[in-house]
Structures are given as C-alpha cells and as structure tokens.
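Asker: Fold the following.
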Amino acid sequence: MEFKKVSVIMSVYNEKEEYLKKAIESILTQTYQNFEFIIILDNPLNNNAKNIILNYKKNDKRIIFLENTENLGLAKSLNRGIEIANGEYIARMDSDDISVKNRFEKQVEYLLNMAEVDLLFTWTCLIDENDKYSGKFKPENKFCNNLKKYFFEKHLFAHPTLMTRSEVLKKLKYSSDFRYSQDLDLWFRSINENLNFNILEEPLLKYRTVTESLAYHIFKQKRGSKYTFKVFNKNISKYYNNYYFVKRYIYYLLKVIIFNCVPEKILELLLILKRRLNKIFSN
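Answerer: From the prediction side, this is the model:
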C-alpha cells in the first residue's frame, strides 16, 4: 500500500482532560503512522488543555499546535488547520472521541483503491462517559448511491469519521456563517459540487455521548434545530422541487416553531415522557 500523508485536524475547547488525552493517544497510536496532527485550541483560557497538548507535542514531532487568541468557533478553527495541512488526505477528529487503532489504515487503503470517492465516512460505536459501549451508528453505504433522496431522509454521516482528499476541504472549507451545523452545510455544498460520498461499513471510531440535564438537552435541541433549518433554508432554491428535501424542510421548520412557542416546562415533560417510552419499548 502507498503511504500517503494524512493531515488530522482536531479542535479543542473545554473537553474533559481524560477525554482529551484518550483522543490524542488514539491518534498517536494508529497503525498507519504517516500523518501530521494539527490541534487547534479554541479556548485561550484553557491552560490545562494547552499543557496537555504541549506535553504530547514535546514527545511527538507530528503534532502541530495552533492557539486561537479568542474563541472563534469550530468552523473557523478547523479552517485554520485546513489552511496549513500538507497531507494528501485530511481526517477529522473530535477531542472527546476515540479512533480505533486501524482507522487511518483502513480509510487510506479504501481511498487508494476507490479513486472516484471524495469523502469517506465510517460506522461508529457509541460510548458513554466511562467508555462503556452503548450502541452503534451504522448507516448502509448503499444510501450514498441516491443522496438526493436518502441524505434528506436519514442521518448518514458521522462528522468525526471523515477522511477526504485534501483538495476537497482546501476548496470548500467550513462556512463561518454556521457556528453550529457547519458539517451539514459542508455536505450540502459537496453534494452540490457532485462529489462522491462513501461509508466504510466498519466501526472505526468510538463516539462519546454524555448524560445531559433536561434543560441543557432542550437548549441543544433548540440550537441544533435553528441552525439545521438555516442550512436547509439556504438550499431551498436548489431543492424546492425535491419531495424529500421539502418534507425535511417542513419538519425542521415545525421544530423551530415548537421550540420557540412551547414553554420550557412543557418541553421538559415531553422529553421525560419520550425517555420513559423509549425505555419501555427497548426492554
């Protein structure tokens, strides 16, 4: 196999120290070793994270450390890494997840053998705060053959599993118009460019999900719905005659209306009911 260089890009904000260490170590111990690891600290006040990163950097010259002078958000932070990336491929990583040891080996081999693929994702294992397995996210690759339908119907792509040819991100970058849902915006723009997506049907990343308070969960849902609808609204002129797009557009519009109109206490009660029903039907 040809050992092409991979640029790994990871932004750090306020993640727990133990999660950050596990994320970094999961990259440094990859079976595929030809990479540079660009870490961007997006919180200049987080001295603990800075010290952790610098300690790893002292022992591994593949780490490139960038520190923002102010909180720029994920999109602008990732773009700083993309601008200096020297690899033929660019891989994403989140600072609280864990990459499986052969993730890069598998993804590089796939991209070498499938020259028509531009953006490659993988399945994920879901883990909790204690690294305990809690499920899988495994969309089928066949859905990539008809993205104009399935992209609007299903959640297909786990952002931190992305490995792409560097020219894709060098050209498109992440849009700073979206402080959140910037990955969804990138997928839209990639589809509009007729780029090819594939999913490697193996769980090559452990994706961390943590228990949240009701209030914070509702806040995140409200924020996510707002920015997701913003992305869909940006693309309505291209897809207004696509049934699957319009259906999803209406869904997110209704979510935004509900989150803005329904009192938070009612939303909390509905969330409690939903969790209880999920527990009943999962047993």
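Asker: okay, CA-based contacts and neighbour counts for the rest of this
Answerer: OK.
Asker: what about the closest residue to L267 other than its chain neighbours, which helix or strand?
Answerer: Distance criterion CA to CA, 6 or more residues apart in numbering; nearest residue to L267, sequence neighbours excluded, is I218 at 7.4 Å. In this structure, I218 sits in helix 214-234 according to DSSP states H and E.
Asker: The residue nearest to L267 contacts L269, correct?
Answerer: No: between I218 and L269 there is no contact under CA atoms under 8 Å: 11.0 Å.
Asker: N198 belongs to a helix?
Answerer: No: assessed by DSSP: H, G, I helix; E, B strand; the rest coil, N198 does not belong to a helix; its assignment is strand.
Asker: What helix or strand is K148 located in?
Answerer: helix 147-153.
Asker: That helix - contacts with which helices or strands?
Answerer: Under the contact definition 3 or more CA pairs under 8 Å, 6 or more residues apart in numbering; DSSP states H and E, helix 147-153 sits against helix 243-261.
Asker: got the angle for whatever helix or strand comes next after the helix it packs on vs helix 243-261?
Answerer: Moving toward the C-terminus from helix 243-261, the next helix or strand (DSSP H and E) is helix 264-282. With axes from the mean of the first three to the mean of the last three CA atoms, to 10 degrees defining the directions, helix 264-282 sits at 130 degrees from helix 243-261.
Asker: how big is the angle separating helix 264-282 from helix 214-234?
Answerer: Interaxial angle, helix 264-282 versus helix 214-234 (the same axes, to 10 degrees): 90 degrees.
Asker: One more sequence to fold, the one below, so I can look at both together:
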Amino acid sequence: MTSLPLVSVIIPCYNAENFVESAVRSIMEQTYSNLEIIVINDCSSDNTGEILKRLAEKDPRIKYIENEQNLKLPKTLNKGIKLSKGEYIARMDADDISFPERLEKQIAFLLSNSEIDLVSTNSQWIDENDDILDYRTTHPKFHCEIQHVLPWKCPLVHPSIIARRSFFIDLEGYKEDILFGEDYELWIRGWLEGKMYHCLPEVLLYYRSHKNQMTGTGFNANNAKSIRSFLYTFLLETKNPKFLFGILLQTKIFHFLITKTYKLRVLLK
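Answerer: I've put the predicted structure just below:
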C-alpha cells in the first residue's frame, strides 16, 4: 500500500488567543493524518504562545516556532515554507476553522489531477462567537474560470488552499514587501507562469469575520493601495485591460457602489 504524502500546514499566529486553539485543533482533528503542523508565533503580546506550546506538548506533529521579532505575514509564511518538509503545503489562519475532511478531499483531488498545482475550497463566514453569518463564497471552480477573473478579483480563499511544494519553490514564495494582498499577488504571478488552479465547490472552511482581523469587508485605503500597486505592475507587464478594471475596483467610490448594490439585493430578497 502506497503511503500517503506528507502535508505541511502553516499557521502564522499573532495575538489570536481567542481563536487559535479552535483553529489548530481543527487541523489536529483532520481525517487526513500524515501532517506536520507548523505554528509560528509572530511576537504575540497575548497568551497565543502559551496556548500553542500546550497544544504542541499534546501532539508531536505540531512544530512550535517563535519569531524573535515581528516579521509580518509574508515573511512568516516564507519562513514556514522553508522549515516545512511536506510534499504538499497547506495554509490555515489562526482564527478560522477547517472542516474535518478538508485536507483529505484536497489531497485526493491533487493526487488524481496531476496538472493542477493548487486547490482551494469555498468558505462559510462566521463571527467571533462561531455564529453563522449570511455570507458564503461561491468562487469559480475550474482553472479556465479562475484565470478569467484573476485580473480583477481574488477567487481563491487563502486559508483554504493547499499546493504542491513545487508551486512555492518555483515562484520563490510570497513577495515580502507586500503586506496586504500577498496571496492575490502570488496567485496572479503563478497564473502568468503557467500554474493551474482549482476550487472545490463545497464549503470546507469556516472563515471568521471579527474586528481584530487584518482583512475585512470594509474599505481600507492602505490595503487598497497595496493591491492597486501590484495590479498596476501586472497591467504594465501584460497589457491586459482586465487589470485596469481590478485597479478601479480598489477605489473608494467603486467599493461604495458595490457595497450599496449588495445591501440593496439583500433587502429585496
């Protein structure tokens, strides 16, 4: 019987004491068991480190890493990739919850589809009390659909992805000077270099929306500026006009119009 490949799950953690145990346990309790779970404490000032150390004592698959200084997300992710040993590398955030069968289903798909480099899933949003919110993603499934929308929106849920190790090695990981949208930039760069994507249509991740998270639904000028910057670079490189639409979407007026349209649709249901 062929042994199952090792999957390295990278979980960067920063001041996540309220949610990190649930997040890590959701990986510990996966139906796919051949894992190394790399948890990296990025200089948290709360009890995140103590919680992670306690979990690491209970499960030998957990490798606890502590940054000497706050490296921010992209550098921490690249550090996790370098420390990992798995043939496959999965992402997980310190405040989300993976469904038990998530990794098993993603690995099964990758083993059966050698042309695909990265697989994501859809997600159901929850709040800080684990209550279900009225939003779940319905991202495009096939690569041909994903590449169609990549220039103007991010169709892959970052904490839900798993990729072949070669994906990260070939692309040399995340751009460390991009502090917001580092995942989106990587997906575009990978697509332009011929990498293939797929999204499993089912929900396999609870994505938590709360006031302390780095990402959110509201408009943030600095975050939007970061995304506009790399989209503009891709526009110049490719001359693909879809990137221009993506740049326009990352402006306050477009965000306002989209938000109002969504709220109107909800009211008219």
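Asker: After superposition, what is the TM-score?
Answerer: Once superposed, the chains reach a TM-score of 0.89 (TM-score structural alignment, normalised by the length of the second structure), with 262 aligned residues with a CA RMSD of 2.5 Å.
Asker: my read: S181 of the first structure touches Y227, true?
Answerer: Yes: using CA under 8 Å, S181 of the first structure makes contact with Y227 at a distance of 5.9 Å.
Asker: Let me see the ranges of the helices in the stretch 51-200 of the first structure.
Answerer: Assigned helices in the stretch 51-200 of the first structure, in chain order: 74-84, 103-113, 147-153, 166-172, 182-192 (criterion: DSSP state H, counting those that start in this stretch).
Asker: Report the distance from the third one to the chain centre.
Answerer: Averaging C-alpha positions (CA atoms, centre = their mean, to the nearest Å) puts helix 147-153 of the first structure 18 Å from its chain's average.
Asker: and the gap between K226 of the first structure and Y207 of the first structure?
Answerer: 24 Å (CA to CA, to the nearest Å).
Asker: So these two - more neighbours on which side?
Answerer: Y207 (26 against 20; other CA atoms under 10 Å).
Asker: what's near enough to touch the residue nearest the centre of the first structure?
Answerer: The centre of the first structure sits closest to H159, judged by CA atoms, centre = their mean, with a distance of 2.4 Å. Listed by CA atoms under 8 Å, 6 or more residues apart in numbering, the contact set of H159 of the first structure reads R92, F121, D183.
Asker: just checking, F243 of the second structure touches K153?
Answerer: No: between F243 of the second structure and K153 there is no contact under CA under 8 Å: 9.3 Å.
Asker: Tell me which of those two has more neighbours.
Answerer: Neighbour comparison, F243 of the second structure and K153: the larger count goes to F243, with 24 against 17 (by other CA under 10 Å).
Asker: who's in contact with the counterpart of that one in the first structure?
Answerer: In the first structure, F243 of the second structure lines up with F245, judged by TM-score structural alignment. F245 of the first structure is in contact with K149, F152, E153, Y239, counting by CA under 8 Å, 6+ apart.
Asker: Go again with 10 Å.
Answerer: K148, K149, Y150, F151, F152, E153, F232, N235, I236, K238, Y239, Y251 (CA atoms under 10 Å, 6 or more residues apart in numbering).
Asker: out of those residues, which one sits closest to N47 of the first structure?
Answerer: F232 (37.7 Å; CA to CA).
Asker: so the closest one touches Y252, yeah?
Answerer: Yes: between F232 of the first structure and Y252 there is a contact at 8.5 Å, judged by CA atoms under 10 Å.
Asker: Overlap of the contact sets of those two?
Answerer: Taking CA under 10 Å, 6+ apart as the criterion, F232 of the first structure and Y252 both touch V246.
Asker: and I53 of the first structure, what does it touch?
Answerer: Each residue near I53 of the first structure by CA under 10 Å, 6+ apart is listed here: V12, L20, K21, I24, I39, I40, L41, N47, I63, I64, F65.
Asker: first to last residue in stretch 246-253 of the second structure, what's the distance?
Answerer: With CA to CA, one end of stretch 246-253 of the second structure sits 13 Å from the other.
Asker: Can you give the distance of it from its chain's centre?
Answerer: For stretch 246-253 of the second structure, the distance to the chain centre is 22 Å (CA atoms, centre = their mean).
Asker: what's the answer for stretch 62-71 of the first structure, then?
Answerer: Per CA atoms, centre = their mean, the centroid offset for stretch 62-71 of the first structure relative to its chain is 19 Å.
Asker: For it, list every residue counted as buried.
Answerer: Buried residues in stretch 62-71 of the first structure, defined by neighbour count with 16 or more other CA atoms under 10 Å: R62, I63, I64, L66, E67.
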